[in-house]
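S.K.: Predicted model and sequence follow; I will ask about them next.
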Amino acid sequence: MKEETADWIHNLFFSPPEKISSRQIILSGDTVHHLKNVLRKKIGDVVFVTDGQGNRYKAEIVDIERSKIITEILETKYMPQKGSLNLGLAFVPLKGTRNEFIIEKGTELGVRIFFPFISRFSVVRRLSQKKIERFEKIARGAMLQSRQYHLPHIVPCGGLDGLIEKFQDFAYVCVADMSGGDEIPLFLKSLLYIVGPEGGFTPDEITQFRNGGVGLLNLGENRLRSETAAIAGICKILAAYRQI
């Protein structure tokens, strides 16, 4: 085995739990190309891998094939999640790559679960399985880039009723709204932050939120695009919890 370097500081790779046994990790997909052709890794080199469930594996490359790389596990270490707040983000899907921006930056900042949902003024009316898989890929890349070991969940909710069912999983729920206040409840274990479409919510939707005990969070006087409001709200909440 070659002498270990600080490679894990610069390169962390993902392998799903089903490709990890007690002794070996099989790396496949784009990871193979990156290791073979970009980083020029060889048999005997050490790599660091996560399963997205908090485990960091130090592993040695023992075989390089065309479509997969086999590694032998040398060490396993559990990496706790950073910060005490379980933060969820619910957002209405947008056109183009703006959803990917929300997923990427939200993951980097520490969002642990995303709830895409459809509202009355949603421009995008349906999320395909291909689009959800794209979201998951973006989240994996952002997790690795930001040196995290817990992959956020992406849970499509359908319509507003489906989202409201998720409220029971959180100690507090708030939605971005210019009529709201600046205060964020502290010492909570979980919080769900909701961002609507740029057309806003209908009066009926607002009533549903109020009936569900949803708080209103003011992000300032400027009118923000939905993706900007998503990141601004996340930062405001995490700053209050000193997690940023």
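M.R.: That came through, no problem. Residues are numbered from 1 along each chain as shown.

S.K.: When you work out contacts or count neighbours from here on, use the C-alpha atoms and nothing else.
M.R.: OK.

S.K.: Skipping adjacent residues, who's closest to Glu198 in space?
M.R.: Ser226 (5.8 Å; C-alpha to C-alpha, 6 or more residues apart in numbering).

S.K.: Comparison target, given below:
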Amino acid sequence: MEQSLFYAPDIQPDAAAYTMNEDTSKYCIQVLRHEKGDSVLLADGRGHRFTAVITDDNRKRCSVSIRQREQMPAPSPALRIAISFTKNASRIEWFLEKATEIGIQTIIPLVSQRTEKEKIKAERLQNILVAAMLQSKQFYLPDLQEPQPFEKVVNSNDPQKLIAHCLPEQKRELHQHMQPGKDTLILIGPEGDFTPEEIQQALAKGFEPVTLGNTRLRTETAGLVAVTLMNAKQREL
């Protein structure tokens, strides 16, 4: 039987025991119906995988005994995406969930000239990332950064820098242009796309223009296509 995985952000690497918070305890004991003696897994979001056994099946403060700790290998190379958040919050929440499931290490809310939503509900979005990490049985939680202005992000020193835009300029398909084995940052613009000035600014900073296909995509769809293609390219190694 597959072991259930729970989030334990405050667990210490050398812990011998751990007590889940009330929400996690309720889900573990009341919803999943685990009981004393059951084996479960814990993830701290930083790559540690804990194998544990329930010692107290209290639904408000479930306690476990740690039997084994493993440091899972970090995803490499790192994939980062800077994406303008949409005015419709549900669309970007969908993107965060799916991008986490597929595999992304860093998400930067990008504030460009045409960005319509500059403020984010960090706690809610963090909860979405955690749920997606657990659902997909991963042990590294993506780093959701604070919103950053376009001018700052384009000064990134990532080894491989890409920008997806809609202007009819010469571009290569992402999967043809991207080189596997390199840490990569891709920029995805707002619903009205990047301005021509922003595109030129990015190109001057070493970003390579790429296309994600022949159809015009919504921001969140473009982000998900980019994450999917980047992961597929990295698996070619």
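M.R.: Nice, I can see it. Since the model is a prediction, treat every value here as computed from it, not as a measurement.

S.K.: TM-score for this pair?
M.R.: Here the TM-score for the pair of chains, by TM-score structural alignment, normalised by the length of the second structure, is 0.90; 231 aligned residues with a C-alpha RMSD of 2.0 Å.

S.K.: how about the residue nearest to Glu198 of the first structure, what's its match in the second structure?
M.R.: When the second structure is aligned by TM-score structural alignment, the residue opposite Ser226 of the first structure is Thr219.

S.K.: My guess is that match contacts Phe194. True?
M.R.: No. Using C-alpha atoms under 8 Å, Thr219 of the second structure makes no contact with Phe194, being 11.1 Å away.

S.K.: Please say which position in the first structure Trp94 of the second structure maps to.
M.R.: Checking TM-score structural alignment: Trp94 of the second structure goes with Phe101.

S.K.: so who does the nearest residue to its match once chain neighbours are set aside touch?
M.R.: In this structure, Phe101 of the first structure finds its nearest non-sequential neighbour in Glu227, 7.3 Å apart by C-alpha to C-alpha, 6+ apart. Glu227 of the first structure makes contact with Arg98, Asn99, Phe101, Ile102, according to C-alpha atoms under 8 Å, 6 or more residues apart in numbering.

S.K.: With the second structure overlaid, how far apart is the host helix or strand of Glu227 of the first structure on average?
M.R.: Per DSSP states H and E, Glu227 of the first structure falls inside helix 226-240. Helix 226-240 of the first structure, aligned to the second structure and superposed, deviates on average by 1.3 Å (mean C-alpha distance after the TM-score superposition for the first structure).

S.K.: The residue nearest to Glu198 of the first structure and Gly196 touch, don't they?
M.R.: Yes. The pair Ser226 of the first structure and Gly196 qualifies as a contact (C-alpha under 8 Å) at a distance of 6.7 Å.

S.K.: Between these two, which is the more surrounded one?
M.R.: Gly196 (26 against 23; other C-alpha atoms under 10 Å).

S.K.: gap between the corresponding residue of the second structure for the more buried one and Gln176 of the second structure?
M.R.: Taking TM-score structural alignment for the superposition, Gly196 of the first structure sits opposite Gly189 in the second structure. With the distance defined as C-alpha to C-alpha, to the nearest Å, Gly189 of the second structure ends up 21 Å from Gln176 of the second structure.

S.K.: hmm, back to that, buried stuff in the helix holding Glu227 of the first structure?
M.R.: Buried residues in helix 226-240 of the first structure, counted by 16 or more other C-alpha atoms under 10 Å: Ser226, Glu227, Ala229, Ala230, Ile231, Gly233, Ile234, Cys235, Lys236, Ile237, Leu238.

S.K.: again with stretch 77-90 of the second structure
M.R.: Quick answer for stretch 77-90 of the second structure (16+ other C-alpha under 10 Å): Ala78, Leu79, Arg80, Ile81, Ala82, Ile83, Ser84, Phe85, Thr86.

S.K.: Could you do stretch 56-71 of the second structure as well?
M.R.: Asp56, Asp57, Asn58, Arg59, Lys60, Arg61, Cys62, Ser63, Val64, Ser65, Ile66, Arg69.

S.K.: rewinding a little: roughly how far apart are the match of Ser226 of the first structure and Lys36 of the second structure?
M.R.: 46 Å.

S.K.: any idea which of the buried residues of stretch 77-90 of the second structure is closest to Val111 of the second structure?
M.R.: Ser84 (6.0 Å; C-alpha to C-alpha).

S.K.: what helices or strands is the helix ranked longest in the first structure leaning on?
M.R.: Longest helix in the first structure, counting residues (DSSP state H): helix 129-145. In terms of contacts (3 or more C-alpha pairs under 8 Å, 6 or more residues apart in numbering; DSSP states H and E), helix 129-145 of the first structure is packed against strand 13-14, helix 98-109, strand 153-154.

S.K.: That's all I had, so thanks and see you.
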